[in-house]
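Q: Take a look and give me a structure for this.
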Amino acid sequence: MNKYPQLFIKASLVYLVVGVSFGVAMSINPIFGARFSFVHIHTNLLGFMVMMIAGVSYHVLPRFSSRQLPWPNGVKFHFIFQNLGLLGMIVTYLMGYRETKIFLIFSSITAISLFIMVYNLFFVLFPNFNKDKKENNKNDHPHCEDGCCPEE
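A: Below is the predicted model:
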């Protein structure tokens, strides 16, 4: 398994432990529920779920589809930006900076990281998007020479 898909999966497990811990704390003391629900939700969804989906998708989809990611270096940026953005959102939220520019900056960094993931995975899943038919046949059947695949 490549470095970054593995890092995504490892990070997702750390976020799961943190998210579940916040959930347990919220159930023990209802006062925590109001204060930490944002942290609990975002840690579990953006931290655990999205990181796990990204790690597995980056590992599996290119192999199953026999297609490369259009921007392989984007995986590194996705990992860094998603962690930076999510951790920044959580810390600024806990410090009380919920409606400030710094919180917006971290939220935007998180969004950019997710757009990177969508870009990479979209073009693995839909390689023929916005290409002409002759190019599509060559890309779908790289082992074929010109004219060996029947026209659809």
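
Q: hey, let's count contacts and neighbours off CA atoms from now on
A: Noted.

Q: Need the contact partners of the helix or strand harbouring residue 119.
A: Assigned by DSSP states H and E, residue 119 falls within helix 101-125. The contact list for helix 101-125 (C-alpha atoms under 8 Å, 6 or more residues apart in numbering) reads 54, 57-58, 61-62, 65, 67-72, 74-75, 77-79, 81-86, 88-89, 92-93, 97, 129.

Q: Out of the residues you listed, which sit inside helices?
A: The members of those that map onto helices under DSSP state H are 54, 57-58, 61-62, 65, 74-75, 77-79, 81-86, 88-89, 92-93.

Q: returning to that earlier point: angle of the helix holding residue 119 against helix 74-94?
A: With axes from the mean of the first three to the mean of the last three C-alpha atoms, to 10 degrees defining the directions, helix 101-125 sits at 150 degrees from helix 74-94.

Q: One more, please, to line up against the first structure:
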Amino acid sequence: MHPRNRWFIVCSLLYAVIGGGFGAVQAIAPGLLPGAPARAHGHIMLLGFVAMMIYGVALHTLPRFANRPLYSERLANLQLWAANIGLVLLVVGWLGYWKAVLFTGGTIAWAAMAVFAYNILRSVSARPAEEEGG
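A: Next comes the predicted model:
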């Protein structure tokens, strides 16, 4: 497995623990966290835990199912950074109610999703190597 895909999975599991912590804090001491912690929790769990796990597993398996290499390792590496930076900015934006930070984080996180979609579509929609000859 490519180290980047492992990083997606490691990040996913870290976000699961962090997101669970946010949920526990909200249950035990509501109002302790500033801003909109429920929205921060939701983004940590969905974009952090769920999406990062999907990214890591899909980048490894889907090209193999299509019998092709991943279209672009560089795009996947960019996606790893963009997904994490975007999520952190979203969480900070929700906790501080800073609309500019929210917008920036959301835009970066969305761009990571778009890069993922493009990279996977280019990887799986190409004809397998043994079919290209004729």
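
Q: any idea how far stretch 32-40 of the first structure is from the chain center?
A: Shown here is stretch 32-40 of the first structure, whose average C-alpha point lies 23 Å from the average C-alpha point of the whole chain (C-alpha atoms, centre = their mean, to the nearest Å).

Q: do stretch 70-84 of the second structure as well
A: Stretch 70-84 of the second structure sits 10 Å away from the centroid of its parent chain (C-alpha atoms, centre = their mean).

Q: buried set for that stretch?
A: Going by neighbour count (16 or more other C-alpha atoms under 10 Å), the buried part of stretch 70-84 of the second structure is 70-72, 76, 79-80, 82-84.

Q: Dump these into JSON lines; add distance to residue 134 of the second structure as well.
A: Listed next are the buried residues of stretch 70-84 of the second structure as JSON lines, based on distance: C-alpha to C-alpha, whole Å:
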{"residue": "70", "distance to residue 134 of the second structure": "23"}
{"residue": "71", "distance to residue 134 of the second structure": "22"}
{"residue": "72", "distance to residue 134 of the second structure": "25"}
{"residue": "76", "distance to residue 134 of the second structure": "31"}
{"residue": "79", "distance to residue 134 of the second structure": "35"}
{"residue": "80", "distance to residue 134 of the second structure": "37"}
{"residue": "82", "distance to residue 134 of the second structure": "39"}
{"residue": "83", "distance to residue 134 of the second structure": "40"}
{"residue": "84", "distance to residue 134 of the second structure": "43"}
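
Q: Geometric centre of the first structure: which residue is closest?
A: Most central residue of the first structure, judged by C-alpha distance to the mean C-alpha position with C-alpha atoms, centre = their mean, is residue 54 at 4.3 Å.

Q: Skipping its backbone neighbours, what lies nearest that residue in space?
A: If the residues on either side of it in the chain are set aside, residue 54 of the first structure comes closest to residue 8, at 6.7 Å by C-alpha to C-alpha, 6 or more residues apart in numbering.

Q: what residue of the second structure matches up with that neighbour?
A: In the second structure, the residue matched to residue 8 of the first structure (TM-score structural alignment) is residue 8.

Q: Same question for residue 122 of the first structure.
A: That one, residue 122 of the first structure, aligns with residue 121 by TM-score structural alignment.

Q: same question, residue 86 of the first structure
A: Taking TM-score structural alignment, the alignment pairs residue 86 of the first structure with residue 87 from the second structure.

Q: circling back to that earlier point, element containing the match of residue 8 of the first structure, please.
A: Following DSSP H and E, one finds residue 8 of the second structure within helix 3-28.

Q: counting contacts, what elements does that helix pack onto?
A: Under the contact criterion of 3 or more C-alpha pairs under 8 Å, 6 or more residues apart in numbering; DSSP states H and E, the helices and strands touching helix 3-28 of the second structure comprise helix 37-43, helix 52-65, helix 73-96.

Q: In terms of secondary structure, what does the last one contact?
A: Read that as helix 73-96 of the second structure. Looks like helix 73-96 of the second structure contacts helix 3-28, helix 37-43, helix 99-124 (3+ C-alpha pairs under 8 Å, 6+ apart).

Q: That'll do, ta.
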